[in-house]
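K.L.:
no sequence for this one, just the structure:
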């Protein structure tokens, strides 16, 4: 799954907390959120710096009314974007935890000091192979690597124990 597909999937599943999410889907969406935050931070810093520079150039120690309104608008914009991506972020994390066989209630670890480190480890873990209580594996059957080998069943030489051999005999 590519970057754009992961972002589209997470935004399409805006508040879907059920099901499973692959590592690529989750981490690409987290990358998108980080880049979005970086862009908003740069825009905020540039605009606030320009307003402060204009106020300093005019010899005033205070920010003009128009500059103050622009900074308040930027604060509200950052707050609105943060609020808008909160639900899809939590939903993607819940689906990722489901993929590792964990409950979404583990998200509450973010409220505990250093609990986020545990969640990073959980979200970096591989999927549980095959289906689990949260749905089928998004990678496909058996963790995406094909069917696991079956031991003890029939093979190209017949059933185990045929031709006079018992288990343990050579």
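P.N.:
Good, I have the coordinates. Predicted model, so just to flag it, every value in this text is computed and none were measured.

K.L.:
contacts, neighbours, all on C-alpha from now
P.N.:
Noted.

K.L.:
element containing the residue nearest the centre of the chain?
P.N.:
Centroid-nearest residue in the chain, with CA atoms, centre = their mean: residue 26, separated by 2.6 Å. Per DSSP states H and E: residue 26 is located in helix 23-57.

K.L.:
Second structure for comparison follows:
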């Protein structure tokens, strides 16, 4: 339910990233709401899709937004969400997007994996010491910077975030 609340709180946010679990848990809750809406429609309005239609309409933009953020998490353009609107291909595209692996830091920001929501620090249960982890993260940033995936400003900002988190 947390993923659903988070997605609804970011109703019009098409920037940033969303993990696979956020994506799938949001859509699982939405599926539950739609099923309840269909049941209510069958009982109250004789099968006319009134409640279920309102549920789907209210969730259309957040669904697009979380799909765009999911694409960003896989370091892909959010415009690929338009493939979900194509009949037949849309279901396949939606499923593939939900299954794509997350990348490390990319042009859309820091990965949501391995970062605590409350403090922004990596968990203490890392398999490597914090300093070694930060060095690896900076090396990955440097390779993204060298390939042109992130700008000089983005590289400096992300590097300072890594170094700031490491000193807490």
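P.N.:
Received the coordinates, thanks. Only a predicted model underlies this, so the values are computations on that prediction, with no experimental measurement involved.

K.L.:
Can you spell out which helices and strands pack onto the helix holding residue 26 of structure 1?
P.N.:
Applying 3 or more CA pairs under 8 Å, 6 or more residues apart in numbering; DSSP states H and E, we find helix 23-57 of structure 1 packed against helix 3-12, helix 65-99.

K.L.:
before we move on, the earlier item: just list the residues touching the residue nearest to the centre of structure 1, thanks.
P.N.:
By CA atoms under 8 Å, 6 or more residues apart in numbering, residue 26 of structure 1 lies in contact with 6, 92-93, 96.

K.L.:
quick check: angle from the helix holding residue 26 of structure 1 to helix 65-99?
P.N.:
With axes from the mean of the first three to the mean of the last three CA atoms, to 10 degrees defining the directions, helix 23-57 of structure 1 sits at 170 degrees from helix 65-99.

K.L.:
List the buried residues in helix 23-57 of structure 1.
P.N.:
23-30, 32-33, 40, 44, 47-48, 51-52, 55 (16 or more other CA atoms under 10 Å).

K.L.:
rewinding a little: and the gap between the aligned residue in structure 2 for the residue nearest to the centre of structure 1 and residue 47 of structure 2?
P.N.:
Counting by TM-score structural alignment, residue 26 of structure 1 corresponds to residue 23 in structure 2. Residue 23 of structure 2 is 29 Å from residue 47 of structure 2, where distance means CA to CA, to the nearest Å.

K.L.:
ok, now which ones touch residue 10 of structure 1?
P.N.:
Going by CA under 8 Å, 6+ apart, residue 10 of structure 1 touches 25, 29, 88-89, 92.

K.L.:
Return the residue of structure 2 aligned against it.
P.N.:
Matched to structure 2 by TM-score structural alignment, residue 10 of structure 1 sits across from residue 7.

K.L.:
ok, its match to residue 70 of structure 2 distance?
P.N.:
Distance, residue 7 of structure 2 to residue 70 of structure 2, using CA to CA: 11 Å.
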